[in-house]
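Chemist: sequence-free structure coming up:
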């Protein structure tokens, strides 16, 4: 059970973010939900790369018999953090433009005022 605890936390975070994206009507809350989904994805990548009793790969004196932590998920996570930051900035800038144009952040109102 303890070995699957990080996966449970990642799943719960993903579901909270998905709930915010699907059921919220405020654009800011939807953007926060997408950011939570990104954080859950990053946590999942880190959990996949973890090895019990593993050493960091840059430690060259680990020897052949030691288990090393996988560096690839860590590199992917760093890349995903940068992409997530750019995505969040783009979302928030689009939300600001929509607020200036329509005067509301409610998705229903923006759809209704479309025509």
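Modeler: Okay, I see it. It should be emphasised that the depicted structure is a prediction, and the values quoted were computed from it without experimental measurement.
Chemist: Going by C-alpha atoms from here, please, whenever you check contacts or count neighbours.
Modeler: Noted.
Chemist: Report the buried residues of the helix or strand hosting residue 94.
Modeler: Per DSSP states H and E, residue 94 falls inside helix 72-102. Buried positions in helix 72-102, judged by neighbour count with 16 or more other Cα atoms under 10 Å: 73-74, 77, 80-81, 84, 87-88, 91-92, 95-96.
Chemist: Let me know the closest of the residues you listed to residue 43.
Modeler: residue 77 (8.2 Å; Cα to Cα).
Chemist: my read: that closest one touches residue 40, true?
Modeler: No - assessed by Cα atoms under 8 Å, residue 77 is found out of contact with residue 40, at 10.8 Å.
Chemist: The residue lying closest to residue 42 once chain neighbours are set aside and residue 16: what is the separation?
Modeler: What sits nearest to residue 42 in space, not counting adjacent residues and going by Cα to Cα, 6 or more residues apart in numbering, is residue 77, at 5.5 Å. According to Cα to Cα, to the nearest Å, residue 77 and residue 16 sit 20 Å apart.
Chemist: And here is the other one:
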């Protein structure tokens, strides 16, 4: 029977909560810190869920029941590589934002604002399915445009 470490479980919860809070910020650097905290929380969660520590998983070196499971460790290594790639990408975004506007706060896009206003009014006149343009495919969903039946 496996009994997880309560301190590590609480640490995972605090890292996830802090990461989500920071990820929802408008600042790119805060969002990056949130991504890093979420990644570290997921890594600790993998290690907590993997069970107790054991001997190295080398066949013949020890009894099979005393060996640790290598899969969670491999998943943590993969998550570290993915976190490194995401960190590099978000740092590049933050650097470009600083070059263009001298701050790292994400501004509202005017097009997003226009779409939000239209969605609130339920006005889809500028949508992709505008009636001003003739459509070549059937509109009653009877079949594919290229089907013969």
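Modeler: Yep, it's here. Please read all numbers here as calculations on a predicted model, not as lab measurements.
Chemist: quick one on the thing from earlier: contacting residues for the residue nearest to residue 42 of the first structure?
Modeler: Counting by Cα atoms under 8 Å, 6 or more residues apart in numbering, residue 77 of the first structure touches 42, 45-46.
Chemist: Out of the residues you listed, who's the most crowded?
Modeler: Using other Cα atoms under 10 Å as the neighbour test, these are led by residue 42, with 21 neighbours.
Chemist: tell me which of the buried residues of helix 72-102 of the first structure is nearest to residue 114 of the first structure?
Modeler: Nearest to residue 114 of the first structure among those is residue 95, at 15.4 Å by Cα to Cα.
Chemist: Can you report how many residues lie near the nearest residue to the closest one once chain neighbours are set aside?
Modeler: Spatial nearest neighbour of residue 95 of the first structure, excluding adjacent residues (Cα to Cα, 6+ apart): residue 27 at 6.7 Å. Using other Cα under 10 Å, residue 27 of the first structure has 22 other residues around it.
Chemist: and the residue nearest the centre of the second structure, what element?
Modeler: The centre of the second structure sits closest to residue 35, judged by Cα atoms, centre = their mean, with a distance of 8.0 Å. Under the criterion of DSSP H and E, residue 35 of the second structure resides in helix 28-49.
Chemist: Which residues does that helix contact?
Modeler: So helix 28-49 of the second structure is contacted by 4-5, 8-9, 11-13, 15-16, 18-25, 72-73, 75-76, 79-80, 83, 87, 90-91, 93-94, 104-106 (Cα under 8 Å, 6+ apart).
Chemist: gap between residue 68 of the first structure and residue 5 of the first structure?
Modeler: 22 Å.
Chemist: the more surrounded of those two?
Modeler: Just comparing residue 68 of the first structure and residue 5: by other Cα under 10 Å the higher neighbour count belongs to residue 68, 20 against 10.
Chemist: how about that one, what's its partner in the second structure?
Modeler: Taking TM-score structural alignment, the alignment pairs residue 68 of the first structure with residue 67 from the second structure.
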